[in-house]
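Visitor: here is a sequence together with a model predicted from it:
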Amino acid sequence: MKLDHVTSRDNPALVRLRKLVAEPGGYRKTGSVWIEGDHLLRAALQRGWRPGLVVLTEAAMQDATLAALAESAPRALVVPAALFKGLSSLESPAQIGAELALPPAPAIDPQAASLVLDRLQDAGNVGAILRSAAAFGVRQVLALKGTAALWSPKVVRAGQGAHFGLRLAEGLAVDDLAALAVPLVATSSHTDRRIHQLTLPSPCAWVMGHEGQGVSPALMARCTLTVGIPQPGGEESLNVAAAAAICLYESHRQRG
């Protein structure tokens, strides 16, 4: 590992990383993503990812556990806390972060249990849904154009490491979903078919729609089945991340 002590904010690597952090979709230009905190770095390492660069504070370098994490990269920068804060989007910055090269976008696996995101806007919702997908064994996530950037800092934080175990494809059009050989299933408040009363297709692709507009008509027309989630409390609808967790759990439960 090459270890450099950096005190200038004009260091080229720090300048590049600040630009990457500032733009939610910046990873699309650089082909790399910035992750912050030891939890995310450990999650990446556990899934076989290796950072190209680690940045840690001077205080973190004195912590044997964090210093050992820095050795996972071929290069590490040790910086004052004030410089690290410039790379952080957190109110309380972490002490360590890493830059990871992103793999090429995967081709759609026609037979895989999948999750389709239709123009979801909220980064927290998207990250929480990815976390549920990973938890319930759905490894393919297909995001249509208009969905929040999957590798943006906010989505990555909300995903809590789920990204590193998923096949993620984004920027897709509705017609791209023709590559799926599994049935598409959506939730709807306009059906009497309740999710827990049906035998769900397995595998399938669950479709989660825009927070305000729901699933687009063009995508709904491709769905083989629509199901409802009971809401005895009388609410009009569930948060999309909560709905996704329920649907993915029920699919998992029925698979046994």
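Guide: The structure has been received and is ready for your questions. From a predicted model like this one, the values you see are computed outputs, not experimental measurements.

Visitor: contacts, neighbours, all on C-alpha from now
Guide: Noted.

Visitor: does E99 count as helix, strand or coil?
Guide: strand (DSSP: H, G, I helix; E, B strand; the rest coil).

Visitor: can you say which helix or strand has the residue lying closest to it once chain neighbours are set aside in it?
Guide: On the basis of CA to CA, 6 or more residues apart in numbering, the spatially nearest residue to E99 that is not a chain neighbour turns out to be W34, at 4.6 Å. Per DSSP states H and E, W34 falls inside strand 32-36.

Visitor: enumerate every residue touching E99.
Guide: When contacts are counted by CA atoms under 8 Å, 6 or more residues apart in numbering, E99 touches S32, V33, W34, I35, P51, G52, L53, V54.

Visitor: next: A76.
Guide: M1, K2, L3, D4, L53, V54, V55, L56, A70.

Visitor: ok, R119 - contacts?
Guide: R119 sits in contact with A143, L144, K145, G146, T147, A148, G209, H210, where contact means CA under 8 Å, 6+ apart.

Visitor: that one - nearest residue in space that isn't next to it in sequence?
Guide: R119 sits nearest to T147 (CA to CA, 6+ apart), 4.0 Å away.

Visitor: quick revisit: list the ones among the contacts of R119 that fall in strands.
Guide: A143, L144, G209 (DSSP state E).

Visitor: most surrounded residue in those?
Guide: Within the ones in strands among the contacts of R119, neighbour counts (other CA atoms under 10 Å) peak at A143, which reaches 26 neighbours.

Visitor: report the two of the contacts of E99 separated the most.
Guide: Greatest spatial distance in the contacts of E99: S32 and V54, 12.8 Å, computed using CA to CA.

Visitor: compare those two (neighbour count), which wins?
Guide: V54 (25 against 19).

Visitor: which helices and strands does the host helix or strand of that one pack with?
Guide: Element membership of V54, judged by DSSP H and E, is strand 53-57. Secondary-structure packing of strand 53-57 (3 or more CA pairs under 8 Å, 6 or more residues apart in numbering; DSSP states H and E): helix 64-70, strand 75-79, helix 81-85, strand 96-101.

Visitor: okay, pairing it with this:
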Amino acid sequence: MMQHTMIQSRDNAFVKELRRLSQESTAYRKQGQVWLEGDHLCRAALARGLRPKVAVFAESVWPQVPAEWVQAAGKAVVLADSLFAEISSLESPARMGYVMEWDVGAQVQPGVAAVVLDRVQDAGNVGSILRSAAAFGFGQIVALKGTAALWSQKVLRAGMGAHFGLHLVEAASIAEVQALQLPLVVTSSHQGTLIHEAALPWPCAWAMGHEGQGVGDALMEMAEHRISIAQPGGEESLNVAAAAAICLHASSVSMLRALG
């Protein structure tokens, strides 16, 4: 049997930490670590070469746990099933997870294609944008203050592992957007060059704005390109995650064409 620590008390200090990480959207900032629940997220982290600090398993699943899931972590903890269910943020607890170290002081990486999130507040939208960014060759996310917490459980689930292929910067300022040293491209519902007619720069930084208010004035003033998406069906606007997918895909197509 692989070495592990068994915990059955809900008052255990480690259990309390897990509960906060799972149920409080910004607890990871205070604790300097992130909770990944479920084999999909855990596998995605391992595939990117990340090493968990602690592997956590429900007691009922422990006897069948693959050795590599345990050996990848610094230590293994087994929780009574009732405890795992208590700390889980899922309707059906996944019965395994990893505690990962979190990079508190991530800084922008100049010249790396980026997506700037300007007060995008819906966790599902943020996670979906991260997935599109990772899929279409954008290396980093720069989230301005007011954007949903990037490592919250809801964003992690919506991101489906995209986090581990991106450089993530939170609570960023306008000055940090300028530090990207990239042409800034913003979206507008009904103004600017239609995306299918635009000559999109690469690399670049796309700015995606608040669900109701759009991109703020400060970013608009910085923008080198303003882009709109044709909507022949007559809708007033697109969901920000859908708009991001269209825009980032268009950039990736431009990049591939430039590469020949």
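Guide: Great, that's in hand. A quick note: this is a predicted structure, and the numbers were derived from the prediction, not measured.

Visitor: between the contacts of R119 of structure 1, which is nearest L166 of structure 1?
Guide: Nearest to L166 of structure 1 among the contacts of R119 of structure 1, counting by CA to CA, is A143 at 12.5 Å.

Visitor: enumerate every residue touching the aligned partner of the closest one in structure 2.
Guide: Using TM-score structural alignment as the criterion, A143 of structure 1 maps onto A143 of structure 2. The neighbourhood of A143 of structure 2, defined by CA under 8 Å, 6+ apart, consists of V116, L117, D118, R119, L168, V169, E170, A171, A172.

Visitor: which single one of these is nearest to L41 of structure 2?
Guide: L168 (16.6 Å).

Visitor: what helix or strand is that closest one on?
Guide: strand 167-172.

Visitor: which non-adjacent residue is nearest A148 of structure 2?
Guide: A148 of structure 2 sits nearest to Q121 (CA to CA, 6+ apart), 4.8 Å away.

Visitor: is that neighbour in contact with G209, as I believe?
Guide: No: look at Q121 of structure 2 against G209 with CA atoms under 8 Å: they stay out of range, at 9.4 Å.

Visitor: where's V155 of structure 1, which helix or strand?
Guide: helix 153-159.

Visitor: mind listing what's buried in that helix?
Guide: P153, K154, V155, V156, R157, A158, G159 (16 or more other CA atoms under 10 Å).

Visitor: got TSV for those residues, with distance to A81 of structure 1 too?
Guide: TSV is the format used below for the buried residues of helix 153-159 of structure 1 (distance: CA to CA, whole Å):
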residue	distance to A81 of structure 1
P153	19
K154	21
V155	24
V156	22
R157	20
A158	24
G159	25
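
Visitor: and of those, the nearest to A181 of structure 1?
Guide: G159 (27.1 Å).

Visitor: enumerate every residue touching that closest one.
Guide: V126, G127, A128, I129, L130, R131.

Visitor: and if you look at D118 of structure 2?
Guide: A143, L144, K145, G146, T147, A207, M208, G209, H210, V215, G216.

Visitor: run the last query once more with 7 Å
Guide: A143, L144, T147, A207, M208, G209, H210, V215 (CA atoms under 7 Å, 6 or more residues apart in numbering).

Visitor: ok so, going back, and the two most separated of the contacts of A143 of structure 2?
Guide: R119 and L168 (15.1 Å).

Visitor: tell me the SS of the residue positioned nearest the centre of structure 2?
Guide: In structure 2, the centroid-proximal residue (CA atoms, centre = their mean) is H163; its distance is 4.4 Å. With three-state DSSP as the basis, H163 of structure 2 sits in helix.

Visitor: not counting sequence-adjacent ones, nearest residue to it?
Guide: Going by CA to CA, 6+ apart, H163 of structure 2 has L130 as its nearest residue, at 6.9 Å.

Visitor: what do you get for L225 of structure 1?
Guide: V185 (4.9 Å).

Visitor: look at that neighbour and give its secondary structure.
Guide: Three-state call for V185 of structure 1 (three-state DSSP): strand.

Visitor: now do the same for it: its match in structure 2.
Guide: By TM-score structural alignment, V185 of structure 1 lines up with V185.

Visitor: need the contact list for its match.
Guide: Counting by CA under 7 Å, 6+ apart, the residues that V185 of structure 2 touches are A205, W206, A207, A223, E224, H225, R226.

Visitor: what subset of those is buried?
Guide: Judged by 16+ other CA under 10 Å, buried ones among the contacts of V185 of structure 2: A205, W206, A207, A223, H225, R226.

Visitor: in strands only, show me the residues you listed.
Guide: Checked against DSSP E, those include these in strands: A205, W206, A207, H225, R226.

Visitor: for those, work out which two are farthest apart.
Guide: A205 and R226, at 11.9 Å, using CA to CA across these.

Visitor: excluding sequence neighbours, find me the nearest residue to G159 of structure 2.
Guide: G127 (4.1 Å).

Visitor: likewise G38 of structure 2?
Guide: A94 (4.9 Å).

Visitor: wait, doesn't the one you found sit right on L41?
Guide: No: the pair A94 of structure 2 and L41 does not pass the contact test of CA atoms under 7 Å, sitting 10.8 Å apart.

Visitor: and the two? Which one has more around it.
Guide: L41 (22 against 18).

Visitor: assign a three-state SS to the more buried one, would you?
Guide: Assignment for L41 of structure 2 (three-state DSSP): helix.
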